[in-house]
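Visitor: Just to be clear, the model below is a prediction. Sequence and coordinates:
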Amino acid sequence: MSPASRRVDSLIVGAIGLHGGMDNLELRAEADAVLAELVGAPGGSARLREDQWQAVAALVEQRRRALVVQRTGWGKSAVYFVATALLRRRGFGPTVIISPLLALMRNQVESASRAGIQARTINSANPEDWDTIHGEVERGETDVLLVSPERLNSVDFREQVLPKLATTTGLLVVDEAHCISDWGHDFRPDYRRLRAMLAELAPGVPVLATTATANARVTADVAEQLGTGAGEALVLRGPLERESLRLGVVRLPDAAHRLAWLAEHLDELPGSGIIYALTVAAAEEATAFLRQRGFKVDSYTGRTENADRLQAEADLQQNRVKALVATSALGMGFDKPDLGFVIHLGSPSSPIAYYQQVGRAGRGVEHADVLMLPGKEDEAIWRYFADAAFPPEAQVRQTLAALADAGRPLSVPALEAAVDLRRTRLETMLKVLDVDGAVRRVKGGWTSTGQPWVYDTERYAWVARQRAAEQEAMREYVSTSQCRMEFLRRQLDDEGAAPCGRCDNCTGAWIDSAVSSEALTGAAKELDRPGVEVEPRRMWPTGMPALGVDLKGRIPAGEQCSTGRALGRLSDIGWGNRLRPLLAENAPDGPVPDDVLKAAVAVLADWARSPGGWAPNVPDASARPVGIVAVPSLSRPQLVGSLAQGIASIGRLPYLGTLTYTGPDSGHAARRSNSAQRLKALSGNFTVSEDLAVSLAGSSGPVLLVDDYTDSGWTLAVAARLLRRAGSAQVLPMVLAAAG
């Protein structure tokens, strides 16, 4: 046994020794009665397990700070709801729960009401209720306030609401506490603000941090932060074995086989469940195909409207659908005890994240199936989304200098004009700097505090190495011959890890990997169907005049491009798999492949046949394009040129040539920049040649603008503006691939 394990055991034993008296027995009986109400069995035999009781007693009697690391389904929510009821009866303030899980919030508000606990939630989905809820909290009408961590980054909430909560709360709960630690797989800067709230809590206020997925290093980090200024935190860590789960991997040759397998075997899986996909596009593709095959499934992604999410959750709860096909937007917080299966259409990049997601299944049933269908595209998708690493020091210093020189708050769009970082990455960096004290969020944007700040090179490098190690672990998980549950438990430093005796490696595969030719043909047809819409840019980025580019506000209607088309998205599991190698940074240039050209022509034909034709909101736009113009490419001139000329030849359209590129040799092909920097790099670097201008002048129909790829959309916007100013009546973008 390790020293850490002995320490935890001694803490538990010590806690047991402190709770042996009659008063303690009465408190235990009261706690069990609350639990019975919570689970809907008033007067029944519901009883807290001994480990749950130890946590409740630590909070209510000892008023300690505790970290509970227990597997999904252990009953962490029961601990803090029972503790809340006991503390409220004794006159203490409301419980504040910090949780990133909107789905879980909704579940918990409902379950709390069964025990007479009035719970309310403040998150991005209910801003219209915030003022009312704040009033209820101040009047003592709310027992539990669930708050999303993003609220901690709101200036008004942080300055007006948070100080009051810190002084009046009776119990602080930090759910998914591994997010506090940047050593963990799911670090969220907003969580680091909890340090300030912990320091401001009134003396004796208990704190409970909970997670199902913390390895030894994350556990130590979180415990240290909890214990700051309040003595050593109690750590209660249990085994992570999930006796109900049967893990397996089904290795299939391609995406079509995987969709066909789903269609053939989904009905064989118990009950209803979740099918996780790595991208929004993959989730939508799988949903469309399964619906065609007669399955009742819903899509649940970051693009799903809130009302539709609520309906999808309710449909799964009531078993009205066989599955939700979801991205990580469904998160860890969906609480359905009888969830019968979890399937992964592609491998997540972290074994800890994978354990979290599979832990949704089998919480209230004896058996649940967990299957992974890894794909060849998985690692390409990992790389595509690997944009969360902390920026290099030079970019951080550039941001700090821009804020210091401004002398006033700067919004994120305004900062984009000074710092070449995509918006999401810039916002994350600012939150980290805010927590570190180097910047501060105020009304109107961000300001510099002037405080010295040190770039922690060693820590950021370690986190990057950790991410790489997690990806390697997932490769090993797919190919390992050892017990899969044991493998996952060891990744979380669970010292009791042992063979489960249930997974496919322990007992042999229990489900057939074969698919019929009919299902395979149907899946291939679905994935081979090309064509997605490409929305045009309609507003210029903020701050362009500061960069010497005189563009601002709305792009005039007479200078915009129309909604365009792409063959597919790079994140697709269909055409994305074909396009990613073709458009990779190190891919050789060459003529467009015949199958890609043929698909592009099919997209154009479908586009022309769509309601309203080429541009449904533009008069006379249903007419054929009068010609084709290519965007000049420094990296793939043969690909783009042959694509444009091939479309012209097959479609019997005039090929009018390319725009002229007059910029530097480094080119306009830089990707993953923010909008302001991207537009700056493009502005003034294209011209319309005299011959092209003559061809465009007086043309009454639209021009087809051809390029290989669109990410930000600014190349198409700049090119379209030039063409329309030169006389084109309409510009219709056609690209091979779109991002996202």
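Guide: Nice, I can see it. Numbering: from 1, shown residues only.

Visitor: Every contact and neighbour count from this point should use C-alpha atoms.
Guide: Will do.

Visitor: Could you pull up the residues touching residue 238?
Guide: 69-71 (Cα atoms under 8 Å, 6 or more residues apart in numbering).

Visitor: how close does it sit to residue 212?
Guide: For residue 238, the distance to residue 212 equals 10 Å [Cα to Cα, to the nearest Å].

Visitor: what do these two both touch?
Guide: 69-71.

Visitor: is it true that residue 734 lies in a strand?
Guide: Yes - counting by DSSP: H, G, I helix; E, B strand; the rest coil, residue 734 falls inside a strand.

Visitor: you'd agree it is up against residue 563?
Guide: No - taking Cα atoms under 8 Å as the definition, residue 734 is not a contact partner of residue 563, at 9.4 Å.

Visitor: ok, structure two:
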Amino acid sequence: MANNQYASTVSTADAGAGGPDTPGTATHAEALDVLRGLVGNPGAVFHDGQFEAIEALVDGGRRALVVQRTGWGKSAVYFVASLLLRRRGAGPTLIVSPLLALMRDQVGAAARAGVRAVAINSANQLEWDTVREQLATDEVDVLLVSPERLTNPAFRETQLPELLRRTGLLVIDEAHCISDWGHDFRPDYRRIADLITRLPDSVPVLATTATANSRVVHDIEEQLGAGVLTIRGSLGRDSLRLGVLSLPDSKARLGWLLTHLADLPGSGIIYTLTVSAAEDTARLLSEAGHNVLAYTGRTDPADRERAEQLLKDNQVKALVATSALGMGFDKPDLGFVVHLGAPSSPVAYYQQVGRAGRGAANADVLLLPGSEDRYIWQYFATASMPSEEKAAAVLTALADAGTALSTVALEARVDLRRTPLELLLKVLSVDGAVERVGGGWRSTGQPWVYDAERYSRIAEARVDEQDSMVIYQDTAGCRMEYITSVLDDETARPCGRCDNCAGRWFPVDVAAGATEAAGQTLSRAGGVLEPRLQWPSGMDRLGVPVKGKLKPGEGVSEGRVLARLTDLGWGGALRELFAAGAEDRPVDPGMLQACVQVLREWGSGDNRNPGWSGAGRPAAIVNIPSRSKPLLVGSLARGISEIGRIPYLGELQLAHGGPTGSRGGNSAYRLAGVWDRLLVGPELEAALQPVQGQSVMLIDDLTDSRWTVTVAGRALRQGGAGAVLPLVLAQAG
């Protein structure tokens, strides 16, 4: 990469040959001694580029960006530099680190090297007072904080100024998070540019990442300021053996895992694109006798930490994980990484496969792409992109309020779900338009303009990344060379090890019994549809006279759903059924039979889960009218009625034009859009008379927020139903 006004660049291919890494200087000798203590090896030497970075920080007080492959030793740079700076009288190092798993590993690694490291994050609040006392008595060498701490008003106003005054070194770990173009952009990270401007010029700054192309590198350099030293090395991983195996469907992919998981070297990670896929896969493999655990964003934090340790100790064969297990997980001898479905970019893929082979000569990496991958990429891409309309609505709501509003209060004013709302607030906060205070969020009054061109460029870049991932799957060239080329590694070269360079190293057969077992798992239908128990806050602002908990006699019972749209099994058929422009048609016989099986299992129950959710066998069936799939939902209701010999009473009546709003809105607006728009009409009211006080099954085609089912069930209960048992074909998400 050429030098620019922001940075000078060192290629580590040239390092160590008569440069500052040459032994003999006092700093080098001191740093080498610290390094050997860090790694526990008296014969250890610096990798190319490590000492250049350390010297730039310690002796030069510079700002540096280190872009090096996973396992190169970026943490060694900042731990060694921290100890050397402390010996020279500097204050503690402040490390901004994105993940709790990463913090745990870093604190442990620091302790082994005699570095006194502590962390402040959401998982250790009981330790915060102790940490503050240690900082006050200068007993801390390294303090790790999450980027989210930087937005916390109390931390920002009472603790951060003193920290910045005393900081001897600022480290931005996983620095690609700073950049709009990074695969894991986080708005909170953009506050770091403000931190840098508040530091004295004499305080060195280090940014590190393993996943940055030239565009991300330039973006980070600009945010670090003038005079940045960029040390960029080869991203090729000689220990990894890459491969791609395209199989026809989910059944075949799971069958391959059942057939060959035990043959994969050591222990490893099986990545999936969705939570439901991780849970389904882990269940299938466990039932077949494989020692695996699911690891997702829904996994309890304590269970996550336990699962990580079991994998590190080789007590499990694999963790079946979503991207929740990503940056920062460090197991040097991880033997393999398998992907069931492709990540949305080669950059994200490189980040995840980089977990393997960090301290071992060989590790196997295999991608099993799925036909559903693009659907899932698009779903997550559209869910995370802020819109001008929503941003303007948030700013207007805060300005009109004249006081701070919590996110809960904002949800009654802006039709955005909690996660994208919080993301948008962070973006607006970093841009200076809003600020987080004790009572929530308030407008700063500063003008703000939606940068449509910027978001358009980001969206286009995401599409390009998705296309690049497809090219990776189809390429006849070296796979490692392709990935590192996408990351703008000028040293990219054929690896000689991947399936395209050296021939397929993995078996392609799938045992017949494994295919059948996978098929049985995928054909399993039925998930719990949890009832809504609490009305959203602030409904009076939207003209809906409810608040607090649903009253007895208003809510529906626990229901059932055939599958989620993201499920590996029935999810595929349901995605086709509900795809934009898909023809409305009667329910497929196989899908009807799957629903019947769900009902059989639901009705049988056990000691822990009484049949029919304890409400008793339904005496009648009613369906919610569908404007897009009337044939589908009507035929489903009638089919279940015929097979189950349960009278079909008809459907609810649409009022005021029917439900409004669209999929993806927040709870308050979704409820307002369906309130009083589903009624028990005269014919249905008469049909309900013979079953007064008895259970009624309520059938719908697709649910997202569950408010349509809730309001429809409330209408039925007001019409005399004793309990309402929802059965839905598909659940979004």
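Guide: Perfect, thanks for sending it. All figures in this text were calculated on a predicted structure; none of them were measured in a lab.

Visitor: Overlay the chains and give the TM-score.
Guide: Remark: TM-score between the superposed chains equals 0.96 [TM-score structural alignment, normalised by the length of structure 2]; 731 aligned residues with a Cα RMSD of 2.1 Å.

Visitor: Just the buried ones from the contacts of residue 238 of structure 1, in PyMOL syntax?
Guide: To isolate the buried members of the contacts of residue 238 of structure 1 in PyMOL, using 16 or more other Cα atoms under 10 Å:
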select buried, resi 69+70+71
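
Visitor: Which ones among the contacts of residue 238 of structure 1 lie within strands?
Guide: The strands, defined by DSSP state E, take in residue 69 from these.

Visitor: out of the contacts of residue 238 of structure 1, who's nearest residue 181 of structure 1?
Guide: residue 69 (13.9 Å; Cα to Cα).

Visitor: What is the aligned counterpart of the closest one in structure 2?
Guide: Aligned by TM-score structural alignment, residue 69 of structure 1 pairs with residue 67 of structure 2.

Visitor: Measure the mean distance from the helix ranked longest in structure 1 to structure 2 post-superposition.
Guide: For structure 1, the longest helix by residue count, based on DSSP state H, is helix 457-479. By mean Cα distance after the TM-score superposition for structure 1, the fitted helix 457-479 of structure 1 averages 0.6 Å away from its aligned residues in structure 2.

Visitor: Buried ones in that helix, by neighbour count?
Guide: Of all the residues in helix 457-479 of structure 1, those buried under the rule 16+ other Cα under 10 Å are 460, 463-464, 466-467, 470-471, 473-475, 477-478.

Visitor: Out of the residues you listed, which is nearest to residue 689 of structure 1?
Guide: Among those, and counting by Cα to Cα, the member closest to residue 689 of structure 1 is residue 464, at 47.0 Å.

Visitor: what does that closest one align to in structure 2?
Guide: Match for residue 464 of structure 1 (TM-score structural alignment): residue 459.

Visitor: where does the longest helix of structure 1 sit relative to the chain's centre, distance-wise?
Guide: 19 Å (Cα atoms, centre = their mean, to the nearest Å).

Visitor: what's next to that helix, contact-wise?
Guide: Under Cα under 8 Å, 6+ apart, the answer for helix 457-479 of structure 1 is 182-183, 185, 249, 347-351, 374, 389-390, 484, 487.

Visitor: Following element in sequence after that helix, please.
Guide: Per DSSP states H and E, helix 457-479 of structure 1 leads on to helix 484-491 as the next helix or strand towards the C-terminus.

Visitor: what does that next one correspond to over in structure 2?
Guide: So helix 484-491 of structure 1 sits over residues 479-486 in structure 2, by TM-score structural alignment.

Visitor: What of stretch 588-601 of structure 1?
Guide: By TM-score structural alignment, stretch 588-601 of structure 1 lines up with residues 583-596 in structure 2.

Visitor: Brilliant, that's me finished.
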